[in-house]
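Undergrad: Any chance you could fold what I've pasted below:
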Amino acid sequence: MKKLFYIVWLMPLFIVLPAWVLAQDENAAIREGNKLYKERQYEKALPAYQKAIEQNPNNTKARYNLANARYRTGNLPDAEKSFDELIEKSNEKNYKEKGYYNKGVTLTKQKKLLESIESYKNALKLDPTDEDARFNLQKALTELKKQQPQEKQQQQKQQQKQKQQNNKLDKKKMEQYLKSLEQKEQEVQRKMQQNRSRAVTQPEKDW
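TA: Predicted coordinates:
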């Protein structure tokens, strides 16, 4: 993957709004998260970004940085979920494209190639000039083509193994069936022998 994850650094804000105090707290939380992220303290950065999102669920920057921090911690399923939430909630085309791209990276790392391919395609729909997305898409497609013969070969091996197991099972069943027939035959012979013995030892009738 050529493109590296990066976080959004906030420019100084000058807010003249009734909710300016809340906005300052929100941005302060993001700055705190960014500081910890830069220091590679990704686990500690998570609560800061989460705090910003709690204060403003529509804060795209906080959601984007939270997803990246989760990726850096190695928690790929949670990172994938966070990128999904970013894509769903963001109204900004730029962030949606970044979300799809980084989700693609996350999926690729989890070996979910088909899903990652779709994610890169979605990123390119939003930004056809994203050469990194194009590069990763091609790489994922190439890797998928390599895997398909391997998967087919593995499937054939599994089928052969199953066939051998079935043959063994059929052979065992046949042996059990033949043994059962043999036992029945022996039982019939035994009864016939007993009948002959009784016939020989039976006294003649005294008239």
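
Undergrad: contacts, neighbours, all on C-alpha from now
TA: Fine.

Undergrad: Mind jotting down where the helices sit in the chain?
TA: 20-38, 42-55, 60-73, 76-89, 93-109, 113-126, 131-201 (DSSP state H).

Undergrad: can you count the residues close to Thr108?
TA: Using other Cα atoms under 10 Å, Thr108 has 22 other residues around it.

Undergrad: My guess is it contacts Ser119. True?
TA: No - applying Cα atoms under 8 Å as the test, Thr108 and Ser119 come out as separate, 9.9 Å apart.

Undergrad: quick one: contacts for the closest residue to Leu76 other than its chain neighbours?
TA: Distance criterion Cα to Cα, 6 or more residues apart in numbering; nearest residue to Leu76, sequence neighbours excluded, is Thr106 at 6.3 Å. Contact analysis of Thr106 by Cα atoms under 8 Å, 6 or more residues apart in numbering lists 71, 76, 79-80, 116.

Undergrad: mind giving me JSON lines with those and columns for neighbour count?
TA: JSON lines is the format used below for the contacts of Thr106 (neighbours: other Cα atoms under 10 Å):
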{"residue": "Tyr71", "neighbour count": "23"}
{"residue": "Leu76", "neighbour count": "20"}
{"residue": "Ala79", "neighbour count": "24"}
{"residue": "Glu80", "neighbour count": "24"}
{"residue": "Ser116", "neighbour count": "26"}
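
Undergrad: Kindly present those as JSON lines, with separate columns for distance to Asn56.
TA: JSON lines is the format used below for these (distance: Cα to Cα, whole Å):
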{"residue": "Tyr71", "distance to Asn56": "22"}
{"residue": "Leu76", "distance to Asn56": "24"}
{"residue": "Ala79", "distance to Asn56": "20"}
{"residue": "Glu80", "distance to Asn56": "21"}
{"residue": "Ser116", "distance to Asn56": "29"}
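
Undergrad: quick one more, to check against the first:
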Amino acid sequence: MKIYPYILTLLMLTLSLTAQAQSDRQLIRSGNRLYRQQNYPKAEVEYRKALGRNPRNTQAMYNLGCALMSQQKDSAAIVQFEQAGQAETAPYRKAKAYHNIGVICQQHQMYAQAINAYKEALRNNPTDDQTRYNLALCQRLLKNQKKNGGGGQNNKNKDKGKDKQNKDKQKKQNKNQNQQDKQNQPSPKQMSKDNAEQLLNAAMQQEKATQQKLKKAEQQRRSRQLEKQW
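TA: The predicted structure follows:
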């Protein structure tokens, strides 16, 4: 007779765990529906709820990363993809997580980090041609980046040198201008103002066109390269 309470307790515990598992899966499905509707903020909420019910659910980790990435929350997305990649045991799913890390790093011109992520993805899924293409592209871009100075400290040193040259040039121009007769001073000032306005307008138009191209290219890359949900 004493065995029945123990069996009943064990049965209740099993049912509780089953209900919890069903609950986080239901939340993921709800998030997936919202994601397909491009309602990424609400999808994010559902995936976070699923992780609250089951913090070890790698599907919720990965899908949360996708929702964050679709909202341009790239740093937070990388965290979720890394957690999914480390916790996931299925090589194919692990590869998808690292592929998306590579995509984010590539978009931010962090080519060395992107290369490492793509290599990890290929270790788990050697047949992924898209990842292999992205890896080759980043390797070429990194080579060009290093050839052109590589950013970072090199660019800072170059900027300092340019600033010094500009200051010296400005001092020389000021000295020459002070030596001019007062009658001749208004004309150079007026020319300088007109030129500055023309340069500013041209720069603004060029910047606007560049931003539009970058935005369009980023949207195309995200839609083409982002590995979809599990």
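
Undergrad: if we can go back for a sec, what's the residue nearest to Leu76 of structure 1 aligned with over in structure 2?
TA: Using TM-score structural alignment, the partner of Thr106 of structure 1 in structure 2 is Ile104.

Undergrad: Show me how far stretch 146-163 of structure 1 is from its chain's centre.
TA: Distance of stretch 146-163 of structure 1 from its chain centroid, counting by Cα atoms, centre = their mean, to the nearest Å, is 20 Å.

Undergrad: longest helix anywhere in structure 2?
TA: helix 186-225.

Undergrad: which residue numbers in structure 1 go with it?
TA: Alignment note (TM-score structural alignment): helix 186-225 of structure 2 is unmatched in structure 1.

Undergrad: Likewise for stretch 26-46 of structure 2?
TA: Mapping stretch 26-46 of structure 2 onto structure 1 (TM-score structural alignment) gives residues 28-48.

Undergrad: end-to-end on the matching stretch?
TA: This stretch, stretch 28-48 of structure 1, spans 9 Å end to end (Cα to Cα, to the nearest Å).

Undergrad: Flag every buried residue along that stretch.
TA: The neighbour-count check on stretch 28-48 of structure 1 (16 or more other Cα atoms under 10 Å) flags 28-34, 36-37, 41-42, 45-48 as buried.

Undergrad: again with stretch 125-139 of structure 1
TA: For stretch 125-139 of structure 1, the neighbour count (16+ other Cα under 10 Å) marks 126-127, 130, 132-134, 136-137 as buried.

Undergrad: which residues touch the aligned partner of Glu115 of structure 1 in structure 2?
TA: Alignment note: Glu115 of structure 1 maps to Gln113 in structure 2; criterion TM-score structural alignment. Taking Cα under 8 Å, 6+ apart, we find Gln113 of structure 2 in contact with 102, 105.

Undergrad: quick revisit: as TSV, the buried residues of stretch 125-139 of structure 1 with distance to Leu181 of structure 1 would be great.
TA: TSV is the format used below for those (distance: Cα to Cα, whole Å):
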residue	distance to Leu181 of structure 1
Leu126	73
Asp127	75
Asp130	74
Asp132	71
Ala133	69
Arg134	69
Asn136	65
Leu137	64
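
Undergrad: Out of these, which is nearest to Ala67 of structure 1?
TA: Relative to Ala67 of structure 1, the closest of those is Ala133; by Cα to Cα it sits at 18.0 Å.

Undergrad: distance of that closest one from Ala123 of structure 1?
TA: For Ala133 of structure 1 relative to Ala123 of structure 1 (Cα to Cα), the value is 7 Å.

Undergrad: so what sits against both of those two?
TA: Here Ala133 of structure 1 and Ala123 have Tyr101 as joint contacts, going by Cα under 8 Å, 6+ apart.

Undergrad: residue in structure 1 matching Leu68 of structure 2?
TA: Alignment note (TM-score structural alignment): Leu68 of structure 2 maps to Arg70 of structure 1.

Undergrad: Correct me if wrong: that match contacts Arg40.
TA: No - counting by Cα under 8 Å, Arg70 of structure 1 stays clear of Arg40, with 11.7 Å between them.

Undergrad: Can you give me the distance of Lys213 of structure 2 to Gln220 of structure 2?
TA: Taking Cα to Cα, one finds Lys213 of structure 2 at 11 Å from Gln220 of structure 2.

Undergrad: cool, and Lys119 of structure 2?
TA: 23 Å.

Undergrad: just Glu88 of structure 2 next, same as before
TA: To Gln220 of structure 2, Glu88 of structure 2 is 28 Å away according to Cα to Cα.

Undergrad: Compare neighbour counts for the two and give me the winner.
TA: Between Glu88 of structure 2 and Gln220, Glu88 has the larger neighbour count (other Cα under 10 Å), namely 20 against 11.

Undergrad: what residue of structure 1 matches up with Asn148 of structure 2?
TA: Structural alignment (TM-score structural alignment) places Asn148 of structure 2 against Gln150 in structure 1.

Undergrad: Relative to Leu113 of structure 1, how far out is that match?
TA: According to Cα to Cα, Gln150 of structure 1 stands 14 Å off from Leu113 of structure 1.

Undergrad: So between those two, which is more surrounded?
TA: Between Gln150 of structure 1 and Leu113, Leu113 has the larger neighbour count (other Cα under 10 Å), namely 21 against 12.

Undergrad: Spit out the contact partners of the more buried one.
TA: 107, 140-141, 143-144.

Undergrad: Most neighbours among the residues you listed, which one is it?
TA: Neighbour counts for the contacts of Leu113 of structure 1 peak at Ala140, which has 23 neighbours (criterion: other Cα under 10 Å).
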